[in-house]
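J.: structural data only, the sequence is not supplied:
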């Protein structure tokens, strides 16, 4: 595989709030094609500091984030600036031929490096509508408006200076194409299908160190306003004593509230700290049904979160408590899941009870979910998209 025009040296650059997954898949796919590829990333914000993923192709930046400060808008922006500065210096040290930037701040570092190394190819991957998401955060309106405008100016400049744009799905790609007035390629979620697979409960319990109890509804990921996790608490209230157990793996602004309510009201709601990515296949396989929740917010319609990709690879029925979005539409199209409006808590509860009572339906959805993962989320597509993205247009 020698289709890049310079030395076959690729750096995948990302800021990782949780443990690296998609960035690592991309780097590994390129390495398997005999390219010298590595992932340059931050230490996870949410995984305990003592737990670092040990992998020969991962290089860690020294930037460390405090969870408390990162949870605040100004703190998060500060860390993004520090990340951009350190990443720029590291790129000058490693001198890659290609930089695959996994957000706009990584792209800023890559573009700065490209000024003195103009033959470098820079690919920007876009996963969400930053900075529009800022408008939905809890901050003074004038401050938010100013940040959104600054962010849009930054995006506009970056779009002009990178060599290629890649988006997580076709809906997002079409939106960015209209805004950037240039082609955007699509690279759907990628997952290691040999690692994220269907397992027995016994294997899952042994690998996770967690004993399954009850009919388990599992949610994994951030617990913030966009994820709308408090709907899980409402469902747990209504399902108390039914044998349904909610397992929530993650952290975020709403975690303490969820813990307090679960403790005070005696809910069957178990909260687990964020786990290393290698342990997640086992944890997913403890679930009878996996859960994705989104707030009733327009910009989330383009969402296809990593959790849905990994749920499907593990062959789990997926319950989307969300407005219509890319993830829910894929689940419905493939018969891999069911969508319920975020405001319809009673509907949410009814679907859980229906799935609890209908093992054949769960089995069929799980098989369809795995088929969806094999068809759409295989790492094989990574190489094709990345190679096309770095060719001179």
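T.: It's in. Since this is a predicted model, take the numbers as computed values, not measurements. Numbers count the residues shown, from 1 in each chain.
J.: please make it C-alpha for all contacts and neighbour counts, starting now.
T.: OK.
J.: how near is the residue nearest to residue 85 when sequence neighbours are not counted to residue 154?
T.: In space, and not counting its chain neighbours, residue 85 is closest to residue 109: 6.9 Å by CA to CA, 6 or more residues apart in numbering. Distance, residue 109 to residue 154, by CA to CA, to the nearest Å: 12 Å.
J.: more neighbours: which of these two?
T.: Between residue 109 and residue 154, counted using other CA atoms under 10 Å, the more crowded position is residue 109 (24 against 15).
J.: tell me which helix or strand that one sits in.
T.: helix 104-116 (DSSP states H and E).
J.: go on, residue 338?
T.: In this assignment (DSSP H and E), residue 338 forms part of strand 337-340.
J.: what residues sit buried inside the helix or strand following that strand?
T.: Reading on from strand 337-340 to the C-terminus, the next helix or strand found by DSSP H and E is helix 345-357. Going by neighbour count (16 or more other CA atoms under 10 Å), the buried part of helix 345-357 is 345, 347-349, 351-352, 355-356.
J.: okay, those in JSON lines with distance to residue 158 next?
T.: Shown next, in JSON lines, are the buried residues of helix 345-357 (distance: CA to CA, whole Å):
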{"residue": "345", "distance to residue 158": "42"}
{"residue": "347", "distance to residue 158": "43"}
{"residue": "348", "distance to residue 158": "41"}
{"residue": "349", "distance to residue 158": "45"}
{"residue": "351", "distance to residue 158": "44"}
{"residue": "352", "distance to residue 158": "44"}
{"residue": "355", "distance to residue 158": "46"}
{"residue": "356", "distance to residue 158": "48"}
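J.: that older thread, which helices and strands does the helix holding residue 109 pack with?
T.: Packing partners of helix 104-116 (3 or more CA pairs under 8 Å, 6 or more residues apart in numbering; DSSP states H and E): helix 73-94, strand 98-101, strand 121-126, helix 141-161.
J.: show me where the stretch 201-350 of the chain has helices.
T.: Counting by DSSP state H, counting those that start in this stretch, the stretch 201-350 of the chain has helices at residues 201-208, 230-238, 255-265, 280-284, 306-313, 326-333, 345-357.
J.: to residue 167, which of those helices lies closest?
T.: Closest approach to residue 167 among the helices of the stretch 201-350 of the chain (CA to CA): helix 326-333, 12.6 Å.
J.: residues of that closest one that come out buried?
T.: Across helix 326-333, burial judged by 16+ other CA under 10 Å covers 326-332.
J.: thought the residue nearest to residue 85 was touching residue 82?
T.: No. The pair residue 109 / residue 82 is not scored as a contact, 10.6 Å apart, by CA atoms under 8 Å.
J.: roughly how far does residue 339 sit from residue 248?
T.: On the measure of CA to CA, residue 339 and residue 248 end up 19 Å apart.
J.: swap in residue 151?
T.: Distance, residue 151 to residue 248, by CA to CA: 32 Å.
J.: who has more neighbours out of these two?
T.: residue 248 (24 against 17).
J.: dropping in the other structure now:
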């Protein structure tokens, strides 16, 4: 049975130069050969035709130095652009070109909907020849073709960034497997208007392992960050840790956060190092959002998120509980011993009382005497 395998190639692989670079073509051939070796088994090791594709934004039939499409438009506006497609393989190829919506993966990668999924966002704004949603072309080995397309922005489009991708797909057979290679170029449609860029720190927590050293432990800070605005943003993130009375106990330094598209959520993890098991930790994350300088000229203020976490010294707590339990047993035994010692004395006091009760029980009851002869 023939099996179909999707092989997504990296977006933005087009080199920002005026002509097709030899290194890019060689890389395409190497990637293609690697895919065939990985999916086709031993038969793929034989010399044979290679399959490869390349694509880049273009003007007048030549790559124009852009690595992505970035369009600044008004609601309701229609703009045109061009994609230059190259058959980098050694045989004729049938290429399928279309557009679809983009999203962020959990690890921060720019991704596109699967080819079988129906776009609902900016991917639906792209049209090719005669208003078609896609186009198909056949290229000989080493040949290239210019693919014009238009982007029509709805009049109701909201201001801000709308992300999509223009995809070039080529399917080839490798034994019992059909390999579908997809190469995408990012497409950002930035709609003019009043934008509301916003990054939010939804949660910040600190954690330490249960076992190990009872006095200190490796500590991690985990933060969930969301782009709650309408502009794609990157950020510079700094994480640090405090304990009782705001005393600093560790820092994870700073690092860059990959682009978050509007609506995207990202989980960030920072290693702080060994931190004392103080019982209370206060992690803090500071974000400095950054918008695309080519599209937006504003600077954004830092965003700070704080949390509280319990850093229980479990081993010490266990020892304390065991000691408390042992002390409780000792106290209970002493109380029982004291009760047993007091029992004989209590019985000696009770015996005379019991004897008195018995004497009272056998004492004869006096009977009234009747006067003889009645009253005088």
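T.: Happy to help now that I have it. Since the model is a prediction, treat every value here as computed from it, not as a measurement.
J.: just the TM-score for the two chains, thanks.
T.: After superposition, the two chains reach a TM-score of 0.24 (TM-score structural alignment, normalised by the length of structure 2), with 162 aligned residues with a CA RMSD of 7.4 Å.
J.: which of the helices and strands packed on helix 104-116 of structure 1 sits most buried?
T.: strand 98-101 (a mean of 28; mean count of other CA atoms under 10 Å).
J.: residues making contact with it?
T.: Contacts with strand 98-101 of structure 1, where a contact means CA atoms under 8 Å, 6 or more residues apart in numbering, come from 9-14, 107, 110, 120-125, 390.
J.: ok, residue 359 of structure 2 - how many residues close by?
T.: Neighbourhood size, residue 359 of structure 2 [other CA under 10 Å]: 10.
J.: no, scratch that, I was asking about residue 341 of structure 2
T.: Residue crowding around residue 341 of structure 2 was assessed by other CA under 10 Å; the count is 11.
J.: and the gap between it and residue 103 of structure 2?
T.: Going from residue 341 of structure 2 to residue 103 of structure 2 by CA to CA gives 80 Å.
J.: can you check residue 82 of structure 2 too?
T.: Shown here: residue 82 of structure 2 relative to residue 103 of structure 2, a distance of 23 Å by CA to CA.
J.: in three-state terms, label residue 138 of structure 2 for me.
T.: Look at residue 138 of structure 2: counting by DSSP: H, G, I helix; E, B strand; the rest coil, its state is strand.
J.: meant to ask about residue 344 of structure 2
T.: helix.
J.: residue 324 of structure 2 too?
T.: Residue 324 of structure 2 is classified as helix under three-state DSSP.
J.: count the neighbours of it for me.
T.: Using other CA under 10 Å, the number of residues around residue 324 of structure 2 comes to 12.
J.: tell me what the one helix or strand residue 28 of structure 2 maps to is packed against?
T.: Secondary structure from DSSP H and E places residue 28 of structure 2 in helix 22-40. Contacts defined by 3+ CA pairs under 8 Å, 6+ apart place helix 22-40 of structure 2 against strand 53-59, strand 160-174.
J.: immediately after the longest one, which helix or strand?
T.: Using DSSP H and E, the next helix or strand after strand 160-174 of structure 2 towards the C-terminus is strand 177-191.
J.: report the spatially nearest residue to residue 40 of structure 2, omitting neighbours in sequence.
T.: residue 174 (5.2 Å).
J.: and that neighbour, how close does it get to residue 102 of structure 2?
T.: The value you get for residue 174 of structure 2 to residue 102 of structure 2, if CA to CA is used, is 29 Å.
J.: the two - which one has more neighbours?
T.: residue 102 (24 against 19).
J.: surely that one forms part of a strand?
T.: Yes. Under three-state DSSP, residue 102 of structure 2 falls within a strand.
J.: that one contacts residue 163, doesn't it?
T.: Yes. Contact criterion CA under 8 Å: residue 102 of structure 2 and residue 163 qualify, at 5.4 Å.
J.: same question for stretch 170-177 of structure 1: list its buried residues.
T.: Buried residues in stretch 170-177 of structure 1, counting neighbours by 16+ other CA under 10 Å, are found at 170, 172-174, 176.
J.: no no, stretch 105-122 of structure 1
T.: Buried-residue list, stretch 105-122 of structure 1, by 16+ other CA under 10 Å: 105-114, 120-122.
J.: farthest-separated two in these?
T.: Farthest pair in these (CA to CA) is 105 and 120. Separation: 17.2 Å.
J.: before we move on, the earlier item: what's the closest of the contacts of strand 98-101 of structure 1 to residue 261 of structure 1?
T.: Closest approach between the contacts of strand 98-101 of structure 1 and residue 261 of structure 1, by CA to CA: residue 14, at 35.2 Å.
J.: how many residues are close by the closest one?
T.: Around residue 14 of structure 1 there are 27 other residues, counting by other CA under 10 Å.
J.: before we move on, what about residue 255 of structure 1?
T.: Going by other CA under 10 Å, the residues that sit close to residue 255 of structure 1 add up to 18.
J.: tell me how far it lies from residue 271 of structure 1.
T.: Counting by CA to CA, the separation of residue 255 of structure 1 from residue 271 of structure 1 is 8 Å.
J.: how about the contacts made by the nearest residue to residue 159 of structure 1 once chain neighbours are set aside?
T.: Spatial nearest neighbour of residue 159 of structure 1, excluding adjacent residues (CA to CA, 6+ apart): residue 180 at 6.4 Å. Shown in contact with residue 180 of structure 1 (CA under 8 Å, 6+ apart): 156, 159-160.
J.: which parts of the host helix or strand of residue 270 of structure 2 are buried?
T.: For residue 270 of structure 2, the element it lies in under DSSP H and E is strand 265-276. Under the neighbour-count criterion of 16+ other CA under 10 Å, strand 265-276 of structure 2 has 265-272, 275-276 buried.
J.: repeat that for stretch 94-105 of structure 2.
T.: The neighbour-count check on stretch 94-105 of structure 2 (16+ other CA under 10 Å) flags 95-104 as buried.
J.: again, but for stretch 251-270 of structure 2
T.: 251-252, 257-262, 264-270.
J.: helices or strands next to the strand holding residue 270 of structure 2 in the packing?
T.: By 3+ CA pairs under 8 Å, 6+ apart, strand 265-276 of structure 2 packs against strand 216-227, strand 233-242, strand 248-260.
J.: do that again at 6 Å, thanks
T.: On a contact count with 3 or more CA pairs under 6 Å, 6 or more residues apart in numbering; DSSP states H and E, strand 265-276 of structure 2 meets strand 216-227, strand 248-260.
J.: so for the shortest one, what gets flagged as buried?
T.: Within strand 216-227 of structure 2, the residues that qualify as buried are 216-227, counting by 16+ other CA under 10 Å.
J.: could you dump the residues you listed into JSON lines and include distance to residue 323 of structure 2?
T.: What follows is these, written out as JSON lines (distance: CA to CA, whole Å):
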{"residue": "216", "distance to residue 323 of structure 2": "22"}
{"residue": "217", "distance to residue 323 of structure 2": "24"}
{"residue": "218", "distance to residue 323 of structure 2": "27"}
{"residue": "219", "distance to residue 323 of structure 2": "28"}
{"residue": "220", "distance to residue 323 of structure 2": "31"}
{"residue": "221", "distance to residue 323 of structure 2": "33"}
{"residue": "222", "distance to residue 323 of structure 2": "35"}
{"residue": "223", "distance to residue 323 of structure 2": "38"}
{"residue": "224", "distance to residue 323 of structure 2": "40"}
{"residue": "225", "distance to residue 323 of structure 2": "44"}
{"residue": "226", "distance to residue 323 of structure 2": "47"}
{"residue": "227", "distance to residue 323 of structure 2": "50"}
